[in-house]
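> missing the sequence, but the structure's below:
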């Protein structure tokens, strides 16, 4: 699969299901206290007012939560439909369309980057080094990255979600491998959380989140 195929397939999938997806996941953080705790800890590491990009922001619920914690946060998503919805539901926040593999952002301009169930699960395995290099590029020295994903070795294939004629593979990952790739991109892994699945909220696999930091300049 070429880059164009991967990006087009992902964008088409989310553009097609945008309204149903937003309705289904609107209150996702309200029923996941550990996820809220991880995001809150990340916000404290970044510091009040820190400039943060929520990459793969979807309808913007994580963006809004981070904003409520005092971060200067904006969202980026590949799906134009998701960006339009996020703007409608969060009129006070900034959202733009773009690819995480080629961000329209300057080098070292961000205090934090969040890729919450987005980059790691949608980027082909052979492009993960490119992805993490791009995320490291936009982080300032001392800046933090947070990523979350489902744990496993086999992808989840979703076919005709909500009755729509689209399908997509969602990559599950092993935390140790993601940590290795982050370190290879020059980021220091500072925290790992692995929790068991919660069937009450529709989870079927363990969930992981990692926080990494870009080293401060020497001297």
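That came through, no problem. Model, not experiment: these values are computed from the prediction. Residues are numbered from 1 along each chain as shown.
> contacts and neighbour counts: CA atoms only from here.
Will do.
> how about the longest helix along the chain: buried residues?
Scanning the chain for the longest helix, with DSSP state H as the assignment, gives helix 3-25. Neighbour counts over helix 3-25 (16 or more other CA atoms under 10 Å) mark 7, 9-18, 21-22 as buried.
> Grab the two from the residues you listed that are most spread out in space.
7 and 22 (20.3 Å; CA to CA).
> Distance of residue 138 relative to residue 161?
Separation of residue 138 from residue 161 (CA to CA, to the nearest Å) stands at 34 Å.
> Which one's more surrounded, these two?
Shown here are residue 138 and residue 161; by other CA atoms under 10 Å, residue 138 has more neighbours (21 against 15).
> Check it against this one:
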């Protein structure tokens, strides 16, 4: 599944997605706590990559973070700019962040890497590592499962990763894993989150 196909698949359903999943209040309380706690420890520029409807970007902004959101899907960005006019958003790909080396202090990739094909994920993680200053932190959320296995996500093909394999990929990209969280909520796919810092 190429970038343009992913962009088109989300574009068609952006309004529906935003209506169902575009509010922080609809997110798991533990996710709100984790993302808020992570952001409070960072002093510097954050980017919410694959920000979708922009709700997490605004969540960070409201807590005083210097943050901007980027997404591949113009429909998401147009909606986010209307819903959260104080927050900077732009249409962009996280495969090329277009920022100087070591210029960021945090990257939030909350379920935004799930459609990246397994053979391309390492390149994306290296791009995050390049853009983050030493000690800068990445927080990634993803579906916990057999590494690299695909499944029919509601929008388009997505992939599972185990915390162990994601940790290995992060290590290869220049990160040190700080902590790992896993959770199995009834009726939902298993969740995992990893915080990692640039070595």
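Now that the structure is in, tell me what you want to look at. Please read these numbers as outputs of a predicted model, since none were measured by experiment.
> Include distance to residue 85 of structure 1 when you put the buried residues of helix 3-25 of structure 1 into TSV, please.
Formatted as TSV, the buried residues of helix 3-25 of structure 1 follow (distance: CA to CA, whole Å):
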residue	distance to residue 85 of structure 1
7	19
9	19
10	17
11	14
12	15
13	15
14	11
15	10
16	12
17	12
18	8
21	11
22	8
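> wait, which of those residues is closest to residue 188 of structure 1?
Set against residue 188 of structure 1, the nearest of the buried residues of helix 3-25 of structure 1 by CA to CA is residue 7 (28.3 Å).
> quick one, strands of structure 2?
Assigned by DSSP state E, structure 2 shows strands spanning 45-49, 66-71, 89-91, 104-110, 132-143, 150-151, 158-159, 175-183, 191-198.
> ok, back up a step: out of the buried residues of helix 3-25 of structure 1, which one sits closest to residue 186 of structure 1?
Distance to residue 186 of structure 1, by CA to CA, is smallest for residue 7 among the buried residues of helix 3-25 of structure 1, at 25.5 Å.
> What is the equivalent residue in structure 2 for that closest one?
When structure 2 is aligned by TM-score structural alignment, the residue opposite residue 7 of structure 1 is residue 3.
> my guess is residue 86 of structure 1 meets residue 62, correct?
No: using CA atoms under 8 Å as the test, residue 86 of structure 1 is too far from residue 62 to be in contact (10.6 Å).
> who's more crowded, the two?
Between residue 86 of structure 1 and residue 62, residue 86 has the larger neighbour count (other CA under 10 Å), namely 26 against 21.
> measure the more buried one to residue 36 of structure 1 for me?
Distance, residue 86 of structure 1 to residue 36 of structure 1, by CA to CA: 19 Å.
> Identify the residue spatially nearest to the aligned partner of residue 18 of structure 2 in structure 1, adjacent ones excluded.
In structure 1, the residue equivalent to residue 18 of structure 2 is residue 22, according to TM-score structural alignment. Leaving aside its chain neighbours, residue 22 of structure 1 sits nearest to residue 59 (6.0 Å; criterion: CA to CA, 6 or more residues apart in numbering).
> So what does that neighbour match up with in structure 2?
Taking TM-score structural alignment, the alignment pairs residue 59 of structure 1 with residue 53 from structure 2.
> List the contacts of that match.
For residue 53 of structure 2, the contacting residues are 14, 17-18, 22, 76-77, 79-80, by CA atoms under 8 Å, 6 or more residues apart in numbering.
> same thing but 6 Å
Neighbouring residues of residue 53 of structure 2 by CA atoms under 6 Å, 6 or more residues apart in numbering: 18, 22, 76, 80.
> same check, this time on residue 114 of structure 2
Residues in contact with residue 114 of structure 2 (CA under 6 Å, 6+ apart) are 158-159.
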